[in-house]
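# prediction below, plus the sequence it came from.
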Amino acid sequence: MARIFDTHTHFNDPKYKELGITTEEIIKEAKLVGVDRFCCVGYDVPSSKQAAKYALKYDEVYGAVGIHPNEAHAINQSDLEEIEVLAHANKIVAIGEIGLDYYYTRDYVEIQKEVLKKQIKIALENNLTVMMHIRDEDGKVDAYNDALEILVKMKVKNVIIHCFTRGYELAKKFVDKGYYISIPGVITFKGAEELQDAVKKLSLNNIVVETDAPYLTPVPNRGKVNTSKEIIYTVNEIAKIKNLNKHDVIDITSRNAKKAFKID
């Protein structure tokens, strides 16, 4: 029987250390509900180094390294060079999370685009998946359209759209290019009808699951710190929406994750 693959989590987030929650504890508890693989994702150089270390330390853990778009304006060439070095580390399966974020400010749009392109180039040169963070102003899709334009222009084939929370028509633009849509615990939230409709209409062959822990804890534990064990609620909600057995959801999304990350 297949086990759940949490395709995007942050063991490297300082919140866990502040709360005294260890990575060993997170992995152990997650295994009890059927999770057996994790991708620990970086968002700047220090967290990417930590992600690479976790991938080496734990058999169940893989790593993604990259610089978050909200950090793009504050980096220099040496930071990108460090990401390029980390891309060669053992069990690094993606460059991420990288992307475009216009939610808080549009002051650095062009800088974000340039840093994104440089990191996509690292992914392409190392045959790694691109783990995309895309966030827009409410009601707008500029960041999504700009990101898709860059991905297509650079001929990127292997992409995960991390933490997707929008509707079907937008998801379909990425699915039509062969990209995977990653579903977080938001799917369980009251008011997530647009995302729930997208999941209902999307083929399970185009979906992977994630926690984005320690953030976005699903119902019924919303408001508490998120860990990988909570992903079972996301799986259950997808199964409910699509009227499928949860084991089928686990089997197919885990297979998709392994294919996306090019692992056995």
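Thanks, I have the structure now. These figures come from a predicted structure and were not determined experimentally.
# going by C-alpha atoms from here, please, whenever you check contacts or count neighbours.
Fine.
# next one: the strand ranked longest in the chain to chain centre, how far?
Determined from DSSP state E, the single longest strand within the chain is strand 92-101. Centroid separation for strand 92-101 versus its chain: 8 Å, with Cα atoms, centre = their mean, to the nearest Å.
# after that strand, which helix or strand is next?
For strand 92-101, the succeeding helix or strand toward the C-terminus, using DSSP states H and E, is helix 109-125.
# re the thing from before, hmm, who's touching the longest strand of the chain?
41-43, 52, 55, 62-70, 86-87, 109, 112-113, 116, 119-120, 122-123, 128-136, 143-144, 147, 162, 261-262 (Cα atoms under 8 Å, 6 or more residues apart in numbering).
# one more pass at 7 Å, please.
41-43, 52, 62-70, 112-113, 116, 123, 128-136, 143, 147, 261 (Cα atoms under 7 Å, 6 or more residues apart in numbering).
# ok, stretch 143-158 next?
Contacts to stretch 143-158, defined as Cα under 7 Å, 6+ apart, come from residues 99-102, 129-130, 134-136, 179, 260.
# second structure follows, compare the two:
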Amino acid sequence: MTDSHCHLTACADPDAAASPELRALITVGTDLQDAERALELAERHPNVWVALGHHPNDAHSATPTARRQLAALVTHPKVVGVGETGFDTYWHSSPLGEQRELFFWHAELAAAHAKALVLHVRDESGGETASREAARCLAEAGLAGGILHCFNGHPELLETGLELGWYVSFAGNLTYKNAARLREVAAQVPAERLLVETDSPYLTPQPRRGERNVPHNVRYTAMTLAQVRGVTLEALERLTDDNAARVYGLAAGAPTAT
């Protein structure tokens, strides 16, 4: 099974979290220093790959120097994605204009190196400003081969992403009792665009909620996704493994053990 998005560097024991039972894990570096630590982990673990970028909540710290240094790491053989980038109005830590400018920088970097772009979207409670801005900017960038990380179910964002050939990744919140609408959406996403993730150490799925999340828990989200789509866990695992390998370009290099 593949965890298409996690943060190993934020886990209590990053090396232990890089479970050898998983076919592949994509750990996300959220700034220059975090990306360097993520690459060190990937070099130690054959099933770990890296996406790197400047998180939108820290857009104000993405200086020209930091961007140049981060961009230089994209050619590392273990880097398979750019981001996470995107739009966040939940924390109000960076102005939306700064997030927008940083998104287009990431989109250009991903296009230049033929890497998957990983999109973060989080709205303030009861709002949809971040989701609508993400849909607009995705359409403007016109970039294919991206990932709607921890998808929130927003219909405009989903429509735009699918039109551009993007993949849709579901995290542990899919398993929560109050996520009935998200499960309805997950049942309708085209099979060839589905991914599962943990976003470890965050968004721990049921029945492990209350603990710090780890990549091995991706199975619980996959179980829920299989149930709402009416397929077996084994079939869902094969499907999402294949999808992750395709979008991240892992088909020739990912370990074959499950």
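Noted; the coordinates are in hand. All values derive from a computational prediction rather than experimental measurement.
# care to give me the TM-score?
The TM-score (TM-score structural alignment, normalised by the length of structure 2) is 0.92; 251 aligned residues with a Cα RMSD of 1.6 Å.
# sorry, back to before: going by distance to residue 77 of structure 1, which of the contacts of stretch 143-158 of structure 1 wins?
residue 99 (17.3 Å; Cα to Cα).
# so for the aligned partner of the closest one in structure 2, what's the nearest residue that isn't a sequence neighbour?
Matched by TM-score structural alignment, residue 99 of structure 1 corresponds to residue 86 in structure 2. Sequence neighbours aside, residue 120 is the residue nearest to residue 86 of structure 2 in space, at 4.8 Å (criterion: Cα to Cα, 6 or more residues apart in numbering).
# how close does that neighbour get to residue 99 of structure 2?
Distance, residue 120 of structure 2 to residue 99 of structure 2, using Cα to Cα, to the nearest Å: 11 Å.
# what's the closest non-adjacent residue to residue 8 of structure 2?
Counting by Cα to Cα, 6+ apart, residue 14 is the residue found nearest to residue 8 of structure 2 once chain neighbours are left out, at 5.0 Å.
# tell me if I'm right that the one you found and residue 6 touch.
No - in this structure, residue 14 of structure 2 is not within contact of residue 6 by Cα atoms under 7 Å, at 10.7 Å.
# sorry, back to before: ranking the contacts of stretch 143-158 of structure 1 by neighbours, who comes first?
Neighbour counts for those, by other Cα atoms under 10 Å, peak at residue 130, which reaches 33 neighbours.
# in a strand, that's where it is, yeah?
Yes - judged by DSSP: H, G, I helix; E, B strand; the rest coil, residue 130 of structure 1 forms part of a strand.
# residues touching it, list them.
94-96, 120, 123, 158-160.
# now swap in residue 38 of structure 1 and tell me
Residues near residue 38 of structure 1 by Cα under 7 Å, 6+ apart: 5-7, 60-62.
# give me the buried subset of these.
5-7, 61-62 (16 or more other Cα atoms under 10 Å).
# any chance of the residues you listed in a markdown table with distance to residue 167 of structure 1 and secondary structure as columns?
What follows is those, written out as a markdown table (distance: Cα to Cα, whole Å; DSSP: H, G, I helix; E, B strand; the rest coil):
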| residue | distance to residue 167 of structure 1 | secondary structure |
| --- | --- | --- |
| 5 | 23 | strand |
| 6 | 22 | strand |
| 7 | 21 | strand |
| 61 | 31 | strand |
| 62 | 29 | strand |
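# need the residues you listed in JSON lines with distance to residue 192 of structure 1, can you?
Below are these laid out as JSON lines (distance: Cα to Cα, whole Å):
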{"residue": "5", "distance to residue 192 of structure 1": "23"}
{"residue": "6", "distance to residue 192 of structure 1": "21"}
{"residue": "7", "distance to residue 192 of structure 1": "21"}
{"residue": "61", "distance to residue 192 of structure 1": "30"}
{"residue": "62", "distance to residue 192 of structure 1": "30"}
